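Trainee: turn this into a structure:
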Amino acid sequence: MLLGVIADDFTGASDIANTLAKGLPGQGGLRTTQYLGVPDRPALEAVEAGVISLKSRSIPAAEAVALSLQALAWLKGQGCRQILFKYCSTFDSTPAGNIGPVGEALAHALGAKGVVACPAFPTVGRTVYQGHLFVGDRLLNESGLENHPLNPMTDPDLRCWLQRQCAGAVGFVPWSTVRSGADALRAALAQAAARGEGLVIVDALTDEDLVTIGRACRDALLLTGGSGIALGLPANFLDQGLASGGAASFAGISGPEALLAGSCSGATRQQIEVHSRTHPMLTIVPDRVLEGSITAADLAGFIFAHRGEAPLVASSGSPEEVAAVQRRHGRERVAAALDGLFAETARALVAGGIRRLVVAGGETSGAVVSALGLDALTIGPEIDPGVPVLVSEGPEPLALALKSGNFGAPDFFAKALRTLAGDA
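Mentor: Prediction:
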C-alpha cells in the first residue's frame, strides 16, 4: 500500500476513496479499498490506497486522537509512504473539536511540520481564499452551516478556528503563492516548518490549485484536508512507476432497494422533497422515536410494503425544527436515538433481502455501516461528485451509496438506485 487515508466519518471516506480511485482525467487513479474501522488483518497486496473510515468527527477529541493513531499504526504496517487525514470540506468541528488535535497528533507521530490543511473542494463549491472558507459565494458562517446540529460553523476564518484547537502555531499560505506553482508552494511550506508551524492553512480556488498542492506534496509524509486535496496525489505514484492503477469493474447489483435519510442539510432536504413527489416516503418524528411509539420494525415494515417503489424513510427537518427537538430532549439524546433507530432498521432491511441501500448523512451512514458489520468496500463508479458506488465483500454483496448531507444533485436518490443497479 502506498497511500493511507484516515477519514473522520464514513461518507467522507467514500468521497476521498472515489477521488483516489478516479484520479485525474486521462491519467487514472489508484486501486483503492475503503475499510470500515481499523482492520484486524493485512490489506490485500493489490491495494494501492487504503481509506480507513472512522466515526470520529463528533466524539471527544482525546478519543478521536486515539482512534486515529490506531489507524496510523495499521497503515504504516502496510507500508504506506504517505498519510492523509481527511475531514469535511466544510471543516465540521467545534472550537474544542477534533481537526486540530488529530492533525497535530498525526504530525507528531510522523515527525512532520508545515503540514497542509486545506478543505477546499471546488467541484461542490468549497473554496478557501485568504484563509477563509466559502460555500459557493457565501462565507461558511452565512451558508447554513452555522445551523449544523452537531458542529455549527460560526467563523469562516480557518486560521482562527484551527488555532483554537491546536497547541502549536498554525500557518498560512495565500492563493498568490499557490498560483505561482508547486515549487513556490513547496518552499513556502518548508519555511512554515522552519518557523515551527505544524498545520498550515493553504488557499485553493480551483481544481488546478489542488493539483498544484498535490505536486508540491509529492514527498510529504502527511497532508490534511477535504477529498479535493487528494486530486493530484495518484499521479505522483503513477508517474514514478510505483502504482499501476486500474479501476475495479462493476456490473451492478439488482434486487430490493431502500433509502434512509438522516441529514438535515439543505441539499438533502431538497432531495427528499424531489423524491417524495413520485415515491412513497415515511417521515420520522423524533419525539415519537424518543417516546418509543415508532420503531425499527415500523420503518422496515414500510420499506418492505413498498418493495420495488424506491421507498424513502427520512428524519430530516428544518434547522428550526431540529433546534426545537434538541431543546426538548438534548442534542446527544436525539442523535443517539436516531442513530440507533437507523442502525437497527438497516440490520432488519439487509436481513430481509435488501441489496441496494442509499444512506444520506455522515452520522447516519456511520451508524448504518457499523450496525451491518461490514469490513471492506470496493469503490465503484461515481454517482455524483464525491459519492461513489460501494460494494461489500462476500457471497451476497450489498451495493451502497453513502452520501454526505450537502452532496448530490436534487434527483440524487433515483440516480443512486439506478447506478447501484448498473443502469446509469
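Trainee: when you work out contacts or count neighbours from here on, use the C-alpha atoms and nothing else.
Mentor: Noted.
Trainee: pull out the buried positions in stretch 201-215.
Mentor: When neighbours are counted by 16 or more other C-alpha atoms under 10 Å, the buried residues of stretch 201-215 are found to be 201-207, 209-215.
Trainee: can you give the distance of that stretch from its chain's centre?
Mentor: The offset between the C-alpha centroid of stretch 201-215 and the centroid of the whole chain comes to 19 Å, using C-alpha atoms, centre = their mean, to the nearest Å.
Trainee: just the residues contacting that stretch, thanks.
Mentor: Contacting residues not belonging to stretch 201-215 are listed as 116-118, 120-123, 127-131, 158-159, 170-175, 178-179, 181-182, 185, 228-233, 236 [C-alpha atoms under 8 Å, 6 or more residues apart in numbering].
Trainee: now the buried residues of stretch 201-215 in JSON lines, with distance to Gly28?
Mentor: Formatted as JSON lines, the buried residues of stretch 201-215 follow (distance: C-alpha to C-alpha, whole Å):
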{"residue": "Ile201", "distance to Gly28": "28"}
{"residue": "Val202", "distance to Gly28": "25"}
{"residue": "Asp203", "distance to Gly28": "25"}
{"residue": "Ala204", "distance to Gly28": "22"}
{"residue": "Leu205", "distance to Gly28": "23"}
{"residue": "Thr206", "distance to Gly28": "19"}
{"residue": "Asp207", "distance to Gly28": "16"}
{"residue": "Asp209", "distance to Gly28": "19"}
{"residue": "Leu210", "distance to Gly28": "16"}
{"residue": "Val211", "distance to Gly28": "14"}
{"residue": "Thr212", "distance to Gly28": "17"}
{"residue": "Ile213", "distance to Gly28": "18"}
{"residue": "Gly214", "distance to Gly28": "15"}
{"residue": "Arg215", "distance to Gly28": "16"}
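Trainee: could you also give me the structure for this next sequence, so I can compare it with the first?
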Amino acid sequence: MLLGVIADDFTGASDIANTISKGVAPAGGLRTAQFLGVPKGAAAVDIEAGVVALKSRTVPVEEAVSDSLRALKWLLAQGCQQIVFKYCSTFDSTRIGNIGPVGEALAVALGAKGVVVCPAFPGAGRTIYMGHLFVQDRLLNESGMQNHPLTPMTDPDIRRWLALQTKATVGHIGLATVRKGMTAVSHALATTDDTFVIVDATSDEDLITIGSAITDHKLVTGGSGIAIGLPNNFISRGLASGNFGGQVGVAGPEAILAGSCSGATRGQIDLHKENHPTLAIDVDKVMSGATKSDDIVEFIKLNNGKAPLAYSSGTPDEVCQMQAKYGREEVAAKLDDFFADVARKLVQSGVKRLVVAGGETSGAVVSALDLGALTIGQEIDPGVPVLVSHGDQPIALALKSGNFGSPDFFTKAIERLNAK
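Mentor: Purely as a prediction, here's the structure:
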C-alpha cells in the first residue's frame, strides 16, 4: 500500500476513495479499497491506496484522536508512504475540534510540519480564497452550513477556525503563489515554521499543482479534492501502474434512507416524491418509541421495485425544535440507532442496493452492517461512487454527504448500483 487515508466519516471516505481510484487522465488512479473502521488484519497485497473510514467527526475529541492514531498505525504497517487526513469540504467541526486536535496528533506522530490544510473541492463548489472557504458563490457561514445541527460553521476564515482548535501555528499560502506553480508552493511549504498551512485553491488545476508540490510530504489534510493530484506522484515514479474505477453493481431489491437536513438533500427528496413512494419519519415518534424500525422496513418491502425512500430530513426550524425538546446529542444518537436498525433489517430481508444520504446516518448504517472492505466502482455524481461489499451476500451502496449530488441523485444512484 502506497497511500493511506484516514477519513473522519463514511461518506467522506467514499468521496476520497472515488477521487483516488479515478485519478487524472491519462495516468488514472490507484487500486483503492475502503475499510469500515480499522481492519484487524493486513490488507490485500494488490491494494495501492487504503481509505480507513472512521466515525470520528462529532465524537469526543479524545476518542477521535485515539481512533485516528490507531488508523495511522495500521496504515503505516501496510507500508503507506503518505497519509491523508480527510475531512469534509465544508470543514465541519466545532470550535474545539475535531479537525485541529486530530491533525495535530497525526503531525506529531509523523514529525511533520508545513502540513497542507485544503478542504477545497471545486467540482462540488467548494473553493478557498484568501484563506476563506466558499460554497458556490457564498461564504461558508452564509451557505446553510451555519445551521448544521452538529457542526454549525459560523466563520468562513479557515485560518481563524483552525487556530481555535489547536495549539500549533497556522499559516497561509495565497492563490497568487499557487498560480506560480509547484516549485513556488513547494518552496513556501519547505520554508515555513508553521505546523499547518491553509492553501488557497479555486480549481482542479490548483489542486493538481498543490499535489505535485507535496510528493514527499508525510502528512496532507483536506477534502477529497486534495487527493486529485496524489496518484500521479506514485504512477510517475513507477510505483503504481494506473487504474480507473470499473463498473460494478449488484442486482436485487433497493432502498433509500435519508437522514441529512441539508438543503440539497431536502431538494432531492422533494423531487423524488413526485414519482416514487416516500415516507417521512416523524422524529418525535421515533424519540417516544411510537415509530419502530419495523414500520420503515415494511414500507420499503411493500414498495419493492419503486425506489422507495424513507427520510427524517427536517428544516432547520424543525431540527431546532426537536433538539430543544430532547437535546442535540440525544436526538442524533436515537436517529443513528434507528437508521442502523432499519438498514440491518433491510439487508436481512434481502435488500441488495442501498442509498444513504447524510454523513452521520451513513456512518451508523455501515457500522451496523459490518461489510468489510469495499470495492470502488463508477462515479454517480462528483464525490459519490458506487461501493460494493463482496461477501456471502454482496451489497451495492451509495453513501452521499448531505450537500452532494444532483437533484435527481436518488433515482440515478439506484440505477447505477444495479449490476450491468
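Trainee: got a TM-score for the pair?
Mentor: These two chains, once laid on top of each other, score a TM-score of 0.99 by TM-score structural alignment, normalised by the length of structure 2; 420 aligned residues with a C-alpha RMSD of 0.8 Å.
Trainee: got a ChimeraX select line for the buried ones in the contacts of stretch 201-215 of structure 1?
Mentor: With 16+ other C-alpha under 10 Å as the criterion, this ChimeraX line picks the buried residues out of the contacts of stretch 201-215 of structure 1:
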select :116,117,118,120,121,122,127,128,129,130,131,158,159,170,171,172,173,174,175,178,179,181,182,185,228,229,230,231,232,233,236
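Trainee: before we move on, the earlier item: out of the buried residues of stretch 201-215 of structure 1, which are inside strands?
Mentor: Taking DSSP state E, the ones among the buried residues of stretch 201-215 of structure 1 that sit in strands are 201-202.
Trainee: longest strand in structure 2, by residue count?
Mentor: Ranked by residue count under DSSP E, the longest strand found in structure 2 is strand 374-381.
Trainee: check the mean deviation of the lengthiest helix in structure 1 from structure 2.
Mentor: Using DSSP state H to assign secondary structure, the helix with the most residues in structure 1 is helix 331-351. Between helix 331-351 of structure 1 and its aligned stretch in structure 2, the superposed structures give an average distance of 0.5 Å (mean C-alpha distance after the TM-score superposition for structure 1).
Trainee: where in structure 2 does that helix fall?
Mentor: The alignment of helix 331-351 of structure 1 onto structure 2 (TM-score structural alignment) spans residues 328-348.
Trainee: can you list contacts of the matching stretch?
Mentor: The set of residues external to stretch 328-348 of structure 2 that reach it, using C-alpha under 8 Å, 6+ apart, is 149-150, 257, 283, 286-287, 293-294, 296-297, 322-323, 360-361, 364-369.
Trainee: roughly how far out does it sit from the chain middle?
Mentor: Between the mean C-alpha point of stretch 328-348 of structure 2 and the mean C-alpha point of its chain there is a distance of 19 Å (C-alpha atoms, centre = their mean).
Trainee: got the buried residues for that stretch?
Mentor: Residues 328, 331-332, 335-347 are the ones in stretch 328-348 of structure 2 that count as buried (16+ other C-alpha under 10 Å).
Trainee: which helices and strands does the helix or strand that contains Ala105 of structure 2 pack with?
Mentor: Taking DSSP states H and E as the definition, one finds Ala105 of structure 2 inside helix 99-110. For helix 99-110 of structure 2, the helices and strands in contact under the criterion 3 or more C-alpha pairs under 8 Å, 6 or more residues apart in numbering; DSSP states H and E are helix 61-77, helix 158-163, strand 219-222.
Trainee: against structure 1, what's the mean shift for it, could you check?
Mentor: Once superposed with structure 1, the aligned residues differ from helix 99-110 of structure 2 by a mean of 0.5 Å; criterion: mean C-alpha distance after the TM-score superposition for structure 1.
Trainee: in the stretch 251-400 of structure 2, which spans are strands?
Mentor: When assigned using DSSP state E, counting those that start in this stretch, the strands of the stretch 251-400 of structure 2 occupy the ranges 254-258, 278-280, 309-311, 353-357, 374-381, 384-389, 395-400.
Trainee: correction: the previous question concerned the stretch 51-200 of structure 2.
Mentor: Under DSSP E, counting those that start in this stretch, the stretch 51-200 of structure 2 gives strands at 82-86, 115-118, 126-129, 132-135, 138-139, 170-173, 196-199.
Trainee: just put those strands in TSV and tack on distance to Gly263 of structure 2.
Mentor: Compiled in TSV, the strands of the stretch 51-200 of structure 2 are given as follows (distance: least, C-alpha to C-alpha, whole Å):
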stretch	distance to Gly263 of structure 2
strand 82-86	23
strand 115-118	24
strand 126-129	16
strand 132-135	13
strand 138-139	14
strand 170-173	31
strand 196-199	27
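Trainee: please identify which of those strands is closest to Gln247 of structure 2.
Mentor: Shortest distance between Gln247 of structure 2 and those, using C-alpha to C-alpha, is found for strand 82-86: 25.0 Å.
Trainee: centre of the chain to the closest one, how far?
Mentor: Averaging C-alpha positions (C-alpha atoms, centre = their mean) puts strand 82-86 of structure 2 13 Å from its chain's average.
Trainee: in structure 1, what stretch matches it?
Mentor: Aligning strand 82-86 of structure 2 against structure 1 (TM-score structural alignment) gives residues 82-86.
Trainee: give me the contact list for the matching stretch.
Mentor: Against stretch 82-86 of structure 1 from outside (C-alpha under 8 Å, 6+ apart): 2-8, 12-13, 16, 72, 103, 219-227.
Trainee: buried set for stretch 38-56 of structure 2?
Mentor: By neighbour count, with 16+ other C-alpha under 10 Å as the criterion, the buried positions of stretch 38-56 of structure 2 are 38, 43, 48-56.
Trainee: so of these, which ones are in helices?
Mentor: Per DSSP H, these never map to helices.
Trainee: and which of the residues you listed is nearest Ile269 of structure 2?
Mentor: Lys55 (24.8 Å).
Trainee: quick one on the thing from earlier: mean deviation, the match of strand 82-86 of structure 2 versus structure 2?
Mentor: Between stretch 82-86 of structure 1 and the aligned residues of structure 2, the post-superposition mean distance stands at 0.2 Å (mean C-alpha distance after the TM-score superposition for structure 1).
Trainee: please consider this matter closed, and thank you.
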